[in-house]
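# Give me a 3D structure for the following:
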Amino acid sequence: MVSKRNEAPITVACIQMEPIFGETARNVATSVSMIEQAAAKGANLLVLPELCNTGYVFSSRDEAFTLAENIPDGHSSRAWIACAARLKIYLVAGITERDGESLYNSAVIIGPEGYIGRYRKVHLWGDEALFFEPGNLGFPVFKTRIGTIGCQICYDCWFPESFRMAALQGAEIVCVPTNWVPIPGQDASREAMANILVMAASHSNSIFIAAANRVGIEREQPFIGQSIITSYTGWPVAGPASEANAEIVVATVNLADAKRHRNWNDFNQVLKDRRPEVYNFSTLNNASIG
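Prediction:
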């Protein structure tokens, strides 16, 4: 008789920090210090916020280009690669990427043995469209020794297709570097809309999600914190963090549970119950959308 595999749990950390605009070396040093603190708590998969090496609110494309770096040869990537090797951790970090004459709002995925891959934000928010090209790599997943990792960035969370694409490719956890901002109509007594969306995506795809937001006010733009880690059930296992303080949110999870417990009952499994033959978007009149 063959016993069921019992995958070892991992400890996930979301690092909620406040980047200082334009001070890349200082921001990377701050991130490394907080990474070290999280690793001391046992974390072996860590997520940093969106564009955490440069800051977010650019005034011009030229300013963004000046601060951007190549992946994986730029200063920020090299510092994180060295940190991951030293601490034997996996890291997903938001970074301003330069590729030739193109700019991307990206995330770099790093492991103990070095650079693994990158993700480029598909859905650009607001003025990002003035500075960045839309992501052109789709929704890749990365198979690692600790599990299969997907990635989204901030506004990607508003599109159910983003998480579904990751889940269908076998992702067990999706890491989300983010810069969530206040949403119009938000009820101050309720959890942030971003948290609700992340919880729903975890539940409807049976995946873990780790979303690391930033805090502070940058060039008059406030950010709302509330970093969160959700279980494949949809319920938080750590966070939400505070709205204003730098802090580290940590949870120990078993990524294998995302697949092992995907059957909700004798009949229903959220990915197998899909009926793509009736999701015929070609019949929609695009003029009616919007």
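
# from here on, contacts and neighbour counts on C-alpha atoms
Noted.

# for the protein, longest helix please?
helix 24-40 (DSSP state H).

# where does Ile95 land in three-state SS?
strand (DSSP: H, G, I helix; E, B strand; the rest coil).

# Contacts for the longest helix of the chain next, please.
Applying C-alpha atoms under 8 Å, 6 or more residues apart in numbering, the contact partners of helix 24-40 are 13, 15, 17, 19-20, 46, 48, 52-54, 67, 76, 79-80, 83, 87, 89, 248, 250.

# hmm, which of the residues you listed are the buried ones?
Taking 16 or more other C-alpha atoms under 10 Å as the criterion, what is buried in those is 13, 15, 17, 19-20, 46, 48, 52-54, 67, 76, 79-80, 83, 87, 89, 248, 250.

# So which residues of the stretch 1-150 of the chain form helices?
24-40, 61-67, 75-87, 128-131 (DSSP state H, counting those that start in this stretch).

# Could I get the full set of strands for the stretch 151-290 of the chain?
For the stretch 151-290 of the chain, strands defined by DSSP state E, counting those that start in this stretch occupy the ranges 173-177, 208-212, 215-218, 221-224, 228-230, 236-238, 247-253.

# Any buried residues in the third one, and which?
Of the residues in strand 215-218, those with enough neighbours to count as buried (16+ other C-alpha under 10 Å) are 215-216, 218.

# shouldn't Ala201 be in contact with Thr233?
No - taking C-alpha atoms under 8 Å as the definition, Ala201 is not a contact partner of Thr233, at 9.6 Å.

# relative to strand 247-253, how tilted is the longest helix of the chain?
40 degrees (axes from the mean of the first three to the mean of the last three C-alpha atoms, to 10 degrees).

# for helix 24-40, which positions count as buried?
In helix 24-40, counting by 16+ other C-alpha under 10 Å, buried: 24, 27-28, 30-32, 34-36, 38-39.

# Quick one: the buried residues of strand 215-218 as TSV, columns for distance to Gly170 too.
Output for those, formatted as TSV (distance: C-alpha to C-alpha, whole Å):
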residue	distance to Gly170
Val215	32
Gly216	35
Glu218	37
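
# To check against the first, give me the structure of this:
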Amino acid sequence: MKIATLQLDSKIRNVTTNIATADSILASSPPPPDLDLLVLPELAFTGYNYPSYDSIQPYLEPTTAGATTKWAIATATRLRCHVIVGYPEISTDIDEDRQPTTDGEPVHKRYNSTVTVSPTGEILANYRKSFLYYTDESWAAEGPAGFYCDSLGSLGKVGLGICMDINPYQFSAPWDKYEFATHVLSGGAKLIVMSMAWLTTLPKEEIKVLPGQPALETVGYWLQRFEPAIEASKSGEDITVVFSNRIGIEWNEVKELTTKTGQVIPLGDEVCYAGSSCAMRFSNGEVSILDMLGKGEEGLLLVDTDIPAKYALRLRERITTNEEEEDTS
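The predicted structure is shown next:
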């Protein structure tokens, strides 16, 4: 299977520019004619860091009918491949937790979503993020259907997730519950696709140094959250996990956010994204990385699951002390 991820430096509130950038990258680095899947980041064309319910309002898109979905349909039919891309969705569901507008109109629920389009332009799936990050909580509802795992055309059984989905729920669930990984594996997924807007704690000055080098601590963390998949691969069936993250910097318009539980989260002046989009393969309990992009590298990553991986990882045996360690070097 041939899979491409498009790692973007998305400019917040500039959908037209971001779409033009995506088109330019695909034109300058055209994927092969037998590409199976193209994956883009979370909120790929709108940008991610919206601090409030009102700030994202002008950029919401109707369910599988906005600018992002139209681009996905056009691109999927042109490249003859599946396309998965993130967007901010406004649905027809009534949000009972919100007061009607001043005109008496009901407020509709909003979701952080991905749309999946087939090579013929058919909408195959609209997944709504289940586990929300602090920023999402300011405007989005949790996806009511839970995690996604289903057949997606010629891709077979696929698990779909968005960024925070791989973390423990609200950072409070037990680390080893592995809610997302456990769910998609129980559904039989052999391909897991993650659209990301994953942050890094690296300062922007460090990101600018060797931008083509991945943020290995980020990739290592992602790997840890799929430990059940590594274990499941010992049964003899390979599992591939694709991460499509973004790069760049977005400014914080507010200095703190209050979570649904009342926790006040202090924010800095800006957020930086970790890039490092990659594809991992788990086979017979061993881990390899087919390929990956850098922490500040905008471009297209192409991998072929049928050829040897570029990187093999050595996993250290677990140490049963107060702390568990896993070597992802």
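
# Would you pull the TM-score for this pair?
The TM-score (TM-score structural alignment, normalised by the length of structure 1) is 0.77; 242 aligned residues with a C-alpha RMSD of 2.3 Å.

# Ala244 of structure 1 is nearest to which of the helices of the stretch 1-150 of structure 1?
Closest approach to Ala244 of structure 1 among those is made by helix 24-40 (16.3 Å; C-alpha to C-alpha).

# That closest one vs helix 75-87, what angle?
20 degrees.

# Tell me the gap between helix 24-40 of structure 1 and the middle of its chain.
Computed by C-alpha atoms, centre = their mean, to the nearest Å, the chain-centroid distance of helix 24-40 of structure 1 equals 17 Å.

# What of stretch 65-73 of structure 1?
That offset, for stretch 65-73 of structure 1, works out to 19 Å (C-alpha atoms, centre = their mean).

# what does that stretch correspond to over in structure 2?
Mapped onto structure 2 using TM-score structural alignment, stretch 65-73 of structure 1 covers residues 57-65.

# Looks like Ile109 of structure 1 contacts Arg120 (just checking).
No - checked against C-alpha under 8 Å, the pair Ile109 of structure 1 and Arg120 is beyond contact range at 11.2 Å.

# Now for those two: what residues contact both?
Contacts common to Ile109 of structure 1 and Arg120, judged by C-alpha under 8 Å, 6+ apart, are absent.

# so what's the equivalent of Leu124 of structure 2 over in structure 1 up against?
Alignment note: Leu124 of structure 2 maps to Ile116 in structure 1; criterion TM-score structural alignment. Neighbouring residues of Ile116 of structure 1 by C-alpha under 8 Å, 6+ apart: 108-110, 142.

# Glu128 of structure 1: which of the buried residues of helix 24-40 of structure 1 is nearest?
Thr24 (18.9 Å).

# what's the closest non-adjacent residue to the residue nearest in space to the middle of structure 1?
Most central in structure 1 under C-alpha atoms, centre = their mean is Val176, positioned 1.0 Å from the mean C-alpha point. Spatial nearest neighbour of Val176 of structure 1, excluding adjacent residues (C-alpha to C-alpha, 6 or more residues apart in numbering): Ala211 at 4.4 Å.

# you'd agree that neighbour is up against Ile173?
No - if you go by C-alpha under 8 Å, Ala211 of structure 1 and Ile173 don't touch, sitting 10.5 Å apart.

# Of the two, which one has the most company?
Just comparing Ala211 of structure 1 and Ile173: by other C-alpha atoms under 10 Å the higher neighbour count belongs to Ala211, 35 against 29.

# what does that one align to in structure 2?
Under TM-score structural alignment, Ala211 of structure 1 pairs with Phe243 in structure 2.

# got a list of what the residue mapped onto Phe282 of structure 2 from structure 1 touches?
Aligning on TM-score structural alignment places Phe282 of structure 2 opposite Tyr232 in structure 1. Applying C-alpha under 8 Å, 6+ apart to Tyr232 of structure 1 gives the contacts 202-203, 205-209, 257-258.

# now swap in Ala44 of structure 2 and tell me
When contacts are counted by C-alpha under 8 Å, 6+ apart, Ala44 of structure 2 touches 8, 10, 18, 85-87, 246.

# Kindly recompute the last result at 7 Å.
10, 85-87 (C-alpha atoms under 7 Å, 6 or more residues apart in numbering).

# Also Pro228 of structure 2?
181-182.

# so which strand or helix has it?
helix 227-232 (DSSP states H and E).

# in that helix, what counts as buried?
In helix 227-232 of structure 2, counting by 16+ other C-alpha under 10 Å, buried: 227-230, 232.
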